[in-house]
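Chemist: Mind looking at a prediction? Sequence and model below.
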Amino acid sequence: MPDYVIRLYKDSDYEVVRDIFSRGIKEHTKTAFFHTLSLPHIWALLLAVFLALLQTTGSYLLSTMVVSLSVAGLWLTNRHVYGTYVADSLATDMMNICKYYLQRDGYCFWVAELAGEVVGMVAAIPPNSPTGENQVELKRLSVPTKHRGKGIAKALCSTVIDYARKRGSSAVVLSTSLSQYDASKLYLKMGFRRTTTAYAPFTFAKFIDFRTLFYQYDIPVQR
């Protein structure tokens, strides 16, 4: 039997839940940055800048400094993407979690607790589906690094699936960023399938290859 329990969110969880969410999102900055650096067009651009400056100024030092500043700009761009997302989320649905998730039909928020400590979180909302399908969207799944590998994320994911099944929903849907490799692996192991991929809706998303992956778990019809 697992040592942790999954329970509904309560107001005393507020600060730790917001902290888990913030840290969980921002930790992907490094992965996203190295993915950006691995792109062929980024390498080509950096090389072109270096050679153009070297030919123009004849200075290896200046050329190297400008390229280094360009790389730093790529880091700051990725950090800004995640930082902005966190700030927007903390100012909207994560501002008043109880009111947003527990006082509205079709919304819910759970935490995982281990030895009195909150060690994970997940939420469910009605998706903004243009087809009007009866689905549930999994949101805010996060487990701190030190508590991973204990099956907590899987249990939280299963909680949302069970919630959707009890509501008679046809599927659970979710979205995650390309750099969240572990999350994608978890969803595939849980039986989700990737439905589509799209560039995030912000400037330079295509340039830094910042994509959003969409997944769906189909709930079998009970006969």
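Modeler: Arrived safely.

Chemist: Every contact and neighbour count from this point should use C-alpha atoms.
Modeler: Will do.

Chemist: Next, the buried residues of stretch 57-68.
Modeler: For stretch 57-68, burial by neighbour count (16 or more other C-alpha atoms under 10 Å) applies to 63-64, 67.

Chemist: adding another structure so you can compare the two:
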Amino acid sequence: MTNIQIRKFRDKDAETVKEIFTLGVSEHVPASFTHMLKQPPTQMVLMCMFCALMASSKSFLLPILAITLLLAGARQLVVYSFNKYIETSLRSDLHNISETYLKQRDSCFWVAESDGRVVGTVCCVPTETAPGCLELKRMSVRRSYRGMGIAKALCRTVADFTRYRGYAAVILHTSVVQTDAQKLYEHMGYQKIRESVVPEVLAKIMNFTLFEYRLDLQQDRKRD
């Protein structure tokens, strides 16, 4: 890894951070759509529709057109779901990053910078669901800068901060379609501790599972 600096977020980074976040989340649409198509209920619906239309129309054309339209509509639903998540995030914690992360106790937001350009992000916050832990969030690296060790450096930055602040562990959540992220976290020593399905109708249909990971740390004295 060359010419990479991990530093705290500055207000001038805001638009770039939002862009990296948006692009990173949008990348998961194709994998999520493919994951939905692999689910038995989805395949059963498509097969039943095809057979019913085939039997009633006595033609291949109508079933094929109907299935094509259904798949196009399903993909748009996946796109809508991800866009809704992006919009919600941009209106909440990413609306004012300094206020959300830098002015709150035991929270921080970092960027990875290469030759003056912000190419990666990560942050951490205390979490009520896991007392004594900080949660790693908003991890994303520009596609053209992946494979350079930036994500690992960002992970280590969060772990070092968590240890310095005296917390016992880092937790994070990633999805079933983020296989590269899962491999990264497991390589960094995280252990998968829980699985859950997102409690939304489309997510349940897709069997869109979230994985919770935990990295236990050797504690240092908590500092102000």
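Modeler: Arrived safely, thanks for sending. Since this is a predicted model, take the numbers as computed values, not measurements.

Chemist: tm score of chain vs chain?
Modeler: TM-score for the superposed chains, counting by TM-score structural alignment, normalised by the length of the first structure: 0.95, backed by 221 aligned residues with a C-alpha RMSD of 1.4 Å.

Chemist: would you turn the buried residues of stretch 57-68 of the first structure into JSON lines with distance to residue 217 of the first structure and secondary structure?
Modeler: As requested, the buried residues of stretch 57-68 of the first structure are exported to JSON lines (distance: C-alpha to C-alpha, whole Å; DSSP: H, G, I helix; E, B strand; the rest coil):
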{"residue": "63", "distance to residue 217 of the first structure": "50", "secondary structure": "helix"}
{"residue": "64", "distance to residue 217 of the first structure": "48", "secondary structure": "helix"}
{"residue": "67", "distance to residue 217 of the first structure": "44", "secondary structure": "helix"}
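
Chemist: Out of the residues you listed, which comes closest to residue 34 of the first structure?
Modeler: Nearest to residue 34 of the first structure out of the buried residues of stretch 57-68 of the first structure is residue 67 (C-alpha to C-alpha; 15.6 Å).

Chemist: which residue lies farthest from the center of the first structure?
Modeler: Ranked by distance from the centre of the first structure (C-alpha atoms, centre = their mean), the top residue is residue 58, with 44.2 Å.

Chemist: For the helix or strand encompassing residue 79 of the second structure, which helices and strands make contact with it?
Modeler: In the assignment (DSSP states H and E), residue 79 of the second structure maps to helix 61-91. Judged by 3 or more C-alpha pairs under 8 Å, 6 or more residues apart in numbering; DSSP states H and E, the packing partners of helix 61-91 of the second structure are helix 14-26, helix 28-37, helix 40-57.

Chemist: what's the matching range in the first structure for the first one?
Modeler: Going back to what we said before, that points to helix 14-26 of the second structure. Using TM-score structural alignment, helix 14-26 of the second structure corresponds to residues 14-26 of the first structure.

Chemist: Is the residue nearest the centre of the first structure part of a helix or strand, or is it coil?
Modeler: Relative to the mean C-alpha position of the first structure, the nearest C-alpha, by C-alpha atoms, centre = their mean, is the one of residue 176, at 4.6 Å. For residue 176 of the first structure, the secondary-structure state derived from DSSP: H, G, I helix; E, B strand; the rest coil is strand.
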